[in-house]
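Trainee: Please find the sequence and the predicted model below.
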Amino acid sequence: MKTELRGNPTPISLQNPSLFNTPPQNSVLSGALKGCLGSLDGACIEKLLLHCASALESNDVTLAQQVMWVLNNVASPVGDPNQRITSWFLRALISRVSRVCPTAMNLNGNSIPQRRLMSVTQIAGYVDLIPWHRFGFCASNSAILKATQGYNKIHIVDLSITHCMQWPTLIDALAKRPEGPPSVRLSVPSWRPPVPPLLNVSSEEVGLRLGNFAKFKDVPFEFNVIGDSLPPSPCITREPSCLQYDSLLNQLNPSTLNLREDEALVINCQNWLRYLPDEQNGSNSLDIPCRNVFLDTIKDLNPCIITIVDEDSDLGALNLTSRITTCFNYLWIPFDALETFLSKDNPQRTEYEADIGHKIENIIGFEGNQRIERSESGVKFSQRMRNNGFFSVPFSEETIGEVKFLLDEHSSGWGMKKEDDMLVLTWKGHNSVYATAWAPCGFEE
């Protein structure tokens, strides 16, 4: 049953911003937020967003619309980082209200954002833009190299969202091993979360290109796709991907993966685990296997190392105001980082920000199984790993040096710190991405 919202507001359309023409009538709100009009201050914008979230949670669409009027006077898709991120939060809030009470807000019927399909070259540029992904590649590859020393055969099960962009660097490093390169077998799932970046060629084509690169480097190479291939979708999916995930989980077994005793098994999870359902935060209403079941499954495979890289933020809260606070203060990072070296109208910047904007819409606009963005902080996920029978594998000083060298290629705002056994990518001191490595307790080589 749909929630009933109070009030009789004027319909609002993102395609026609002039319809935001009624200033707040609530005297308390009007007085408290009067100074925010045109303000670029992040604290003031956060205050506005929380007022709107509170109004939505109390089913007061009139008050929510009045706050949106103020937000619309601050937001700009071509402004500074605060203005640009605000424009996406505004869109997400309107999208949420339009689903809860379609008569209250009006989005254009064609407003479902289209996701662009990129070429391999474009995805390589996407990954190189800021070190959001390359940080994890570098840390994980170095840990994998160390864990697989002495093995002549390596089998990597790659669970990631970046279409194998990580592996040319590792293949190149393996080719330089003093004792000679090992054979490499790479298995990737046919199912992936419906999130950017999306590729315009099949996984099989990616495998062929990797095979050609490995051949050039004299590294024996084999590529396998786990499960039935599904065509990529150019738009946001409105249905949960639970069935595909459940099918993949069933295929992560020694028989389907064709595990071999003389191989070093590596499980690599790059920005992937946050898309698995979790019974702890309302995302498992379909009674499907949760994150802990997944961890039990890979533990039974007895890998020599599990590398996990993900966004260092807690975005799984049921409470909307909590999600908005965390989301705004976290996703401000890439908006601010892009400002340092790309012009306001740069197409690459606009497209990258649009991908972040779709993430914001999912975090704020959806609930239940349709909300797939549910990251856990590195501290919380590390505790989850320990509770599920894994022990941490610390990163070596050599790995730390390699990551620092990588960050030197980017703007000075990027840094790295070590928290327990995690490496954490930072922007101006704020945590953004964590990298960890693990092995099952009682791992037998």
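Mentor: Okay, I see it.
Trainee: When you work out contacts or count neighbours from here on, use the C-alpha atoms and nothing else.
Mentor: Will do.
Trainee: what about the residue lying closest to Thr325 once chain neighbours are set aside, distance to Trp88?
Mentor: With sequence-adjacent residues excluded and distances taken as CA to CA, 6 or more residues apart in numbering, Thr325 is closest to Glu46, at 6.8 Å. Between Glu46 and Trp88 the computed distance is 13 Å (CA to CA, to the nearest Å).
Trainee: if we can go back for a sec, right, and the residue nearest to Thr325 touches Cys327 too?
Mentor: No. The pair Glu46 and Cys327 does not pass the contact test of CA atoms under 8 Å, sitting 10.1 Å apart.
Trainee: Could you tell me how many residues sit around the residue nearest to Thr325?
Mentor: If you count neighbours by other CA atoms under 10 Å, Glu46 ends up with 18.
Trainee: And it, how far from Ile363?
Mentor: Using CA to CA, we find Glu46 at a distance of 16 Å from Ile363.
Trainee: What are the contacting residues of stretch 61-80?
Mentor: Stretch 61-80 is contacted by residues 5-9, 17, 20-26, 29, 36-40, 45, 48-49, 51-53, 55-56, 82-88, 90, 97, 104, 339, 344-345 when judged by CA atoms under 8 Å, 6 or more residues apart in numbering.
Trainee: Below is an additional structure, to be compared with the one above:
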Amino acid sequence: MQGTNINQQPQSTSHTSTSRSSDSAGEPNGPDGKWASKLLRECAGAISEKDSTKIHHLLWMLNELASPYGDCDQKLASYFLQALFCKATESGQRCFKTLTSVAEKSHSFDCARKLILKFQEVSPWTTFGHVASNGAILEALEGESKLHIIDISNTFCTQWPTLLEALATRNDETPHLKLTVVVTISVVRSVTMKEIAQRMKKFARLMGVPFEFNVISGLNRLEELTKEGLGVQEDEAVAVNCIGALRRVEVEERGAMIRMLQSLQPRVVTVVEEEADFSSTRNEFVKCFEECFRFYTLYFEMLEESFVPTSNEKLMLERECSRSIVRVLACDDHDQNGTSTGLGDCERRERGSQWSERLKEVFSPVGFSEDVVDDVKSLLKRYRAGWSLVLQPQAASGDHDSGIYLTWKEDPVIWASAWKP
């Protein structure tokens, strides 16, 4: 979609109040003064109300103003316009499959790896969870000679080199580490895992750590994972690492998935999730849109300040969001008969407080030690101003959530936690 100069105002029609002039409160385009949020919110409301005339007018206005190459407002308008159009035309599933297919064909392993490493260089969005989880795992497995880490994530194993280094420098005898990586078809291709396995084994040899690398692949959904399939041995000290993984489990199956993890009798389970709620609002389109827009506005603004303006990596990360936004706003996980739509992993994120309630049914929270917290704080000092660590912010109920939060300009964006049976 080609964007126009945002100062060029398209002609408005009399049946709607979407002009970019001041609203009834006397502020331009709503309280935040940003035109994209105003138009997108009005469009989401029109879709909810099935007001076809208003929908067409607002989609036209957004199409005139949006651009994936413009400023933050234009980019948000572009990607949310795509999702709103899919919702209005009931074409979300087809669009999502097309976007996924294009991404799979255009992203080589080397390209994806470089993108992840560059993102980790400029932002703690992923490294925050890596450092917190590695610290909790190392402490829980200290003194054990046979370690088995079950990694349920899509981080391309970028988390593990620092853990291997830590094992190599331990004062006692270096333990044997078995790493089992669980991947679903929609996350990563088998050829990619072969390259990752080669790199990990080579690095483990360099560090002098006895190492075994296993892959559980071919799963359509994480819910298909079983205790038997993971090959856990009785003499192994087990840790389960879930980074951005549980949100890919169907909402109704999350309790069963957590109980399956408990059956592994792990010493520790680490859980890292993005701080957003796309679950409780799934059947209320406007509320779901509001939460989705809030979250991705934070994310896009963070990218805008973390990368240089002409960064290709930033553009790639923004484009990756387009699939998630379409998945959240325009795709149903099940059809009217309750049958899965077959889109693969869902995008129903939940907040740390919601995950805590689920996990507390079978696990007890493990507080991060002062050493781990200090490591995370040291990590954040390597990045630009705006990032902070918050310890267990108080929930509305007065209870304390489990875990720690990464905040961007005081807004919680990532939740990290550790649990034991």
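Mentor: Here it is on my side, so go on. Bear in mind that the values here come from a model prediction, so they are computed numbers and not experimental data.
Trainee: Let me see the TM-score of these two.
Mentor: With the length set by TM-score structural alignment, normalised by the length of structure 2, the two chains reach a TM-score of 0.84; 390 aligned residues with a CA RMSD of 3.1 Å.
Trainee: For the stretch 1-150 of structure 2, which segments count as strands?
Mentor: Under the criterion DSSP state E, counting those that start in this stretch, strands of the stretch 1-150 of structure 2 are mapped to 146-153.
Trainee: does the alignment partner in structure 1 of Gln265 of structure 2 count as helix, strand or coil?
Mentor: Using TM-score structural alignment as the criterion, the counterpart of Gln265 of structure 2 in structure 1 is Asn302. Per DSSP: H, G, I helix; E, B strand; the rest coil, the local secondary structure of Asn302 of structure 1 is coil.
Trainee: Settle this for me: Asn302 of structure 1 is touching Trp438, isn't it.
Mentor: No. Here Asn302 of structure 1 does not reach Trp438: they are 11.2 Å apart, not a contact under CA under 8 Å.
Trainee: The equivalent of Asn268 of structure 1 over in structure 2: neighbour count?
Mentor: In structure 2, the residue paired with Asn268 of structure 1 according to TM-score structural alignment is Asn241. Other residues near Asn241 of structure 2 number 23, with proximity taken as other CA under 10 Å.
Trainee: repeat for Cys157 of structure 2
Mentor: Here the count is done by other CA under 10 Å, and Cys157 of structure 2 has 17 residues near it.
Trainee: How about the contacts made by it?
Mentor: The contact partners of Cys157 of structure 2, by CA under 8 Å, 6+ apart, come to Ile196.
Trainee: That one looks like it's in a helix, true?
Mentor: No. Checked against three-state DSSP, Cys157 of structure 2 lies outside a helix; its state is coil.
Trainee: That one corresponds to which position in structure 1?
Mentor: So Cys157 of structure 2 corresponds to Cys164, using TM-score structural alignment.
Trainee: Phe183 of structure 2 and Phe156 touch, don't they?
Mentor: In this structure residue 183 of structure 2 is Val, not Phe. No. In this structure, Val183 of structure 2 is not within contact of Phe156 by CA under 8 Å, at 9.9 Å.
Trainee: Which of the two has more residues huddled nearby?
Mentor: It is Val183, of Val183 of structure 2 and Phe156, that has more neighbours when counted by other CA under 10 Å, with 26 against 19.
Trainee: and the more buried one, what does it touch?
Mentor: Under the criterion of CA under 8 Å, 6+ apart, the contact list for Val183 of structure 2 reads 152-154, 215-219.
Trainee: Swap in 7 Å and give it another go.
Mentor: 216-217 (CA atoms under 7 Å, 6 or more residues apart in numbering).
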